[in-house]
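Peer 1: For reference, the sequence and a predicted model appear below.
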Amino acid sequence: MLASVALPIMIILLIVTTVAGMPMGIAMIVSSIFYLLMAGRDMGLASEQVLNGLFGNFVALAVPLFIFAANIMNAGKISDRLLKFALAVVGRMPGGLAQVNILTSLIFSGMSGSAVSDVAGVGKILTTMMIKDNRYPRGFAGAITATSSVVGPIFPPSIPMVFYALISSTSVGVLFLGGVIPALLIVVVLSIVVMIAAKVRGFPVEAPIALRAFPLIILRALPPLMMPAILLGGIYSGAFTPTEAAAVSALYALILAVFAYRSLGLREFFDVVVATVRTTAVVAMVLAGAFIFNYVITVENIPQAVFAFFDSYEMTTVKFLIMVNLLYLVLGCFLDVSTIMLVITPLFIPTAAALGIDLHHFGVVIVFNMMIGLITPPYGILLFIIKALIGIPLGEMIREIWLFVGVLIVLLGVITFTPELVLWLPRVAGLL
């Protein structure tokens, strides 16, 4: 009797504990253990799933290493050099600082793989510059910073793509390379939108930089600019795995900050380590909860039930992708990325595979979709971070963000129904 109601009670308990304010990772662990008790299963299964998941997946080690590299980039002032480089390249375009914001996010994304790190680091600096002396409306400055930051987890390296590779048994290398063209499309389209907005609203351009200053600016920015090339070149040449690439990125950032630029002392390094450990602990807790929770979902044959549901409605590939995108756009308004990726996504992977959808393409679409959720009210975590760091009222940013959300949704549709935009580069590289 108890076994028959264990699953619904587990789901109710998960919802109640989450609404009550319990961290998602702990809520998943508590509700899953409660299920094991009610279903009469061995309690040791919980520990087994966590240990196998966290220590049996070598690729999971990439997550804390990429977090460490991003924290070094911010603390070591390396992002300042990238900002000056971007200012020299695109500062004279209409909406100069907004264009710098977009380009800097692309460059920084090649090092961190995290939208939050982008916003908290170089995004904070740029937003403050944009609102100084009322050069840009506060809401617009916050909105473009949040929107440009979503490039981070789409352009390689990408922490969400590492998560997806964990749950789908796909190639991290293919996922990384598959995100390149979608990320560049975001940058180009956002740049055009900002250019039009600048013309209509009279946004300023930046003062020209003397031509003789360019060589020094480029030289100072060249070492951090080389990191994406080193990472991708190493991965696709076979010199190291994606996980080893994360270690290389952390070491490279550390060498730049400590020895090349001498901008990271012992105290700052200690703060970086503490911040990395705290963030990693949160991620590890969510992963641990997801491994137990997904075991329960598998035991209860939920993915098969989802597939049977779609099959009963004669679901086509197009209908399935539209439905998944709509569902994720709604979920992204209320749930964080890790929860959606680790709890919801495994339910749809078997159906996507059965419909003949390339799982690498599906993964990039899912990540792209979830990045839109980072800037979509009412959750919009990036908007909350900007409010906390800079003090821009949420209402002002929300009024400006809808244009960018609309543009990204259109791009999502293009990426969803044009798989070659994702798969072309991996094929050229001989990975598919």
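Peer 2: Yep, it's here. Only a predicted model underlies this, so the values are computations on that prediction, with no experimental measurement involved. Residues are numbered from 1 along each chain as shown.

Peer 1: CA atoms for contacts and neighbours, from now on please.
Peer 2: Fine.

Peer 1: Skipping its backbone neighbours, what lies nearest residue 148 in space?
Peer 2: residue 102 (5.2 Å; C-alpha to C-alpha, 6 or more residues apart in numbering).

Peer 1: And here is the other one:
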Amino acid sequence: MSTAILCGLIILITLIIMLIAGVPIAVALGVSSVCAILPIMDFDVAVLTGAQRIFSGISVFSLLAIPFFILAGNIMNKGGIAIRIINLAKVITGRTPGALAQTNVLANMLFGAISGSGTAAASAMGSIIGPIEKEEGYDPSFSAAVNVATAPTGLLIPPSNVMITFSLVSGGASVAALFMAGYIPGILWGLACMAVVYFMAKKRGYRSTAKYTAAEAFKIFLQALPCLLLIIIVIGGIIAGVFTATEGSVVAVVYSLILSLVFYKSIKLKDLPKIFIESAEMTGIIIFLIGVSGIMSWVMAFTNIPEAVSAGMLAISSSKIVILLLINIILLVVGTFMDMTPAVLIFTPIFLPICEALGMNMIHFGIMMIFNLCIGTITPPVGTTLFVGVKVGGVKIETVIRQLLVYFAAIFIVLLLVTYIPQLSLWLPSLMGYV
């Protein structure tokens, strides 16, 4: 048995056992990686090198963007943004069949992009739109399914912390290019779900009677405009080269503070310590996870595990179509029981070399991977967004899963389009000169 296969099996078996035992994912990653290198390295050297890899893994300037985007998202979540986004989405959807459900889809796309969290979008939108839909005769399970199915779109539509993580672990992917690449796939996901909502709502007779005068619509737009300007300022500044993604995250914090404290006055100074503490806790978890993943990346590179996996997959088939399909299936399965950040940290070093050997662009691969893992957030048994959406909707998970099946079909079609049509991901980055 080769060294790569032996070390790979040790990592896999140890990791699975520790996760089943309830060991935190970061600890499981570090311990399994150190165990894997022991057959070819002394224990003290392995531990010392592992510790060095943790510190070198987090000593990266671009990582500062993650805590600031998390903080900006938490401020915006508590800053009265959701209701203004919903009101704007209502105006846009008008009186189309299932207008309130269409509003939910559009609001999730906008709010998810602003907050950078699918879970926050599902919670905020579900708690506000859900009761209104119920009053107008919508089936609560239908409403919850729409909310759950579209909440992850904000993880593809920038800014997105998982894209920053992928940029780091890929060893060179441009954050700005990834941000631009996420727009079309994220919008296509939302549009596919809107098409499903249209036909299902038409069949069930869900119609809106709401009307807005031009003056009312303009007023609602003006109220929501400051929220939308966050995306324009941050993403526009990064694209124009005014500031980096890291500097843009600081701009997002300052802007969201001014918006929430001064403009909307929806949070007070006494609320800030709690927001800072919550953001610090989330940051600590993610940064520690990234640091520990540096041990696994080093072990994989040292023992040539990616090369062994690549050789094994290419031995199955030399067809690019088949290999990409296999990678999609693996990522879909992984996403059902693993959070996005650890999945990106673990599987990027394994699958990226294979895809690059097949001539796939790094940015295209990153969007394909993130798209797959986004689906995992709304899929049992560990789909966090799914469980949040079900809890907020006050319905049983079995009834929501049945309603979600048609949305999964639409989303999978978009995934295949994103996988096999590179320009869906690369057109905007190439237009901006990033690719």
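Peer 2: Right, received. Where do you want to start? In this text the structure is predicted, and so the values were computed from the model without any measurement.

Peer 1: residue in structure 2 matching the residue nearest to residue 148 of structure 1?
Peer 2: Mapped onto structure 2 by TM-score structural alignment, residue 102 of structure 1 lines up with residue 105.

Peer 1: what helix or strand is that match on?
Peer 2: helix 99-115 (DSSP states H and E).

Peer 1: That helix: how far from the chain's middle?
Peer 2: How far helix 99-115 of structure 2 lies from its chain's middle: 15 Å, per C-alpha atoms, centre = their mean, to the nearest Å.

Peer 1: for stretch 376-392 of structure 2, same thing?
Peer 2: Remark: stretch 376-392 of structure 2 is offset 13 Å from the chain centroid, using C-alpha atoms, centre = their mean.

Peer 1: What ranges does the stretch 251-400 of structure 1 have for its helices?
Peer 2: In the stretch 251-400 of structure 1, the helices defined using DSSP state H, counting those that start in this stretch lie at 266-299, 302-312, 317-331, 337-339, 349-354, 359-373, 381-390, 394-416.

Peer 1: Residue 234 of structure 1 is nearest to which of those?
Peer 2: Across the helices of the stretch 251-400 of structure 1, residue 234 of structure 1 has its closest neighbour in helix 359-373 (20.4 Å, C-alpha to C-alpha).

Peer 1: Could you export the helices of the stretch 251-400 of structure 1 to a markdown table, including columns for distance to residue 172 of structure 1 and mean neighbour count?
Peer 2: Shown next, in a markdown table, are the helices of the stretch 251-400 of structure 1 (distance: least, C-alpha to C-alpha, whole Å; neighbours: other C-alpha atoms under 10 Å):
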| stretch | distance to residue 172 of structure 1 | mean neighbour count |
| --- | --- | --- |
| helix 266-299 | 17 | 18 |
| helix 302-312 | 23 | 15 |
| helix 317-331 | 22 | 16 |
| helix 337-339 | 17 | 19 |
| helix 349-354 | 16 | 17 |
| helix 359-373 | 9 | 25 |
| helix 381-390 | 25 | 20 |
| helix 394-416 | 19 | 17 |
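
Peer 1: Tell me who's in contact with the residue nearest the centre of structure 1.
Peer 2: For structure 1, the residue nearest the mean C-alpha position is residue 153 (3.2 Å; C-alpha atoms, centre = their mean). Contacts for residue 153 of structure 1 were tallied using C-alpha atoms under 8 Å, 6 or more residues apart in numbering; they are 109, 113-115, 159-161, 367, 371.

Peer 1: which of those sit farthest apart?
Peer 2: Pairwise over those, using C-alpha to C-alpha, the maximum falls at 109 and 367, 14.3 Å.

Peer 1: Quick one: residues contacting the counterpart of residue 148 of structure 1 in structure 2.
Peer 2: By TM-score structural alignment, residue 148 of structure 1 lines up with residue 150 in structure 2. Going by C-alpha under 8 Å, 6+ apart, residue 150 of structure 2 touches 105, 108-109, 189-190, 193.

Peer 1: rerun that using 10 Å as the cut-off
Peer 2: Residue 150 of structure 2 makes contact with 104-109, 112, 118, 121-122, 186, 189-194, 375, 378, 385, 407, 411 under the criterion C-alpha atoms under 10 Å, 6 or more residues apart in numbering.

Peer 1: Apart from its neighbours in sequence, what residue is nearest the counterpart of residue 137 of structure 1 in structure 2?
Peer 2: In structure 2, the residue paired with residue 137 of structure 1 is residue 139, using TM-score structural alignment. Nearest in space to residue 139 of structure 2, with sequence neighbours left out and distances taken as C-alpha to C-alpha, 6+ apart, is residue 133 at 8.0 Å.

Peer 1: Was I right to think that neighbour contacts residue 147?
Peer 2: No: counting by C-alpha atoms under 10 Å, residue 133 of structure 2 stays clear of residue 147, with 11.5 Å between them.

Peer 1: Which neighbours do these two have in common?
Peer 2: 101, 104, 126.

Peer 1: Can you list the helices and strands that whichever strand or helix holds the last one packs against?
Peer 2: Meaning residue 126 of structure 2. Taking DSSP H and E as the criterion, residue 126 of structure 2 maps to helix 118-135. Here helix 118-135 of structure 2 touches helix 65-77, helix 81-93, helix 99-115, helix 140-150, helix 153-156, helix 384-393, going by 3 or more C-alpha pairs under 10 Å, 6 or more residues apart in numbering; DSSP states H and E.

Peer 1: now the last one: how far from the chain's centre is it?
Peer 2: Which is helix 384-393 of structure 2. In terms of C-alpha atoms, centre = their mean, the centre of helix 384-393 of structure 2 is found 16 Å from the chain centre.

Peer 1: and it with helix 140-150, angle?
Peer 2: With axes from the mean of the first three to the mean of the last three C-alpha atoms, to 10 degrees as the basis, helix 384-393 of structure 2 and helix 140-150 are set at 150 degrees to each other.

Peer 1: mean shift between helix 384-393 of structure 2 and structure 1?
Peer 2: For helix 384-393 of structure 2, the mean deviation from structure 1 after alignment is 2.4 Å (mean C-alpha distance after the TM-score superposition for structure 1).

Peer 1: Show me what that helix is packed up against.
Peer 2: The helices and strands touching helix 384-393 of structure 2, judged by 3+ C-alpha pairs under 10 Å, 6+ apart, are helix 118-135, helix 140-150, helix 362-376, helix 397-420.

Peer 1: ok, the match of residue 137 of structure 1 - contacts?
Peer 2: 130, 133, 204, 206.

Peer 1: With that, I have no additional questions.
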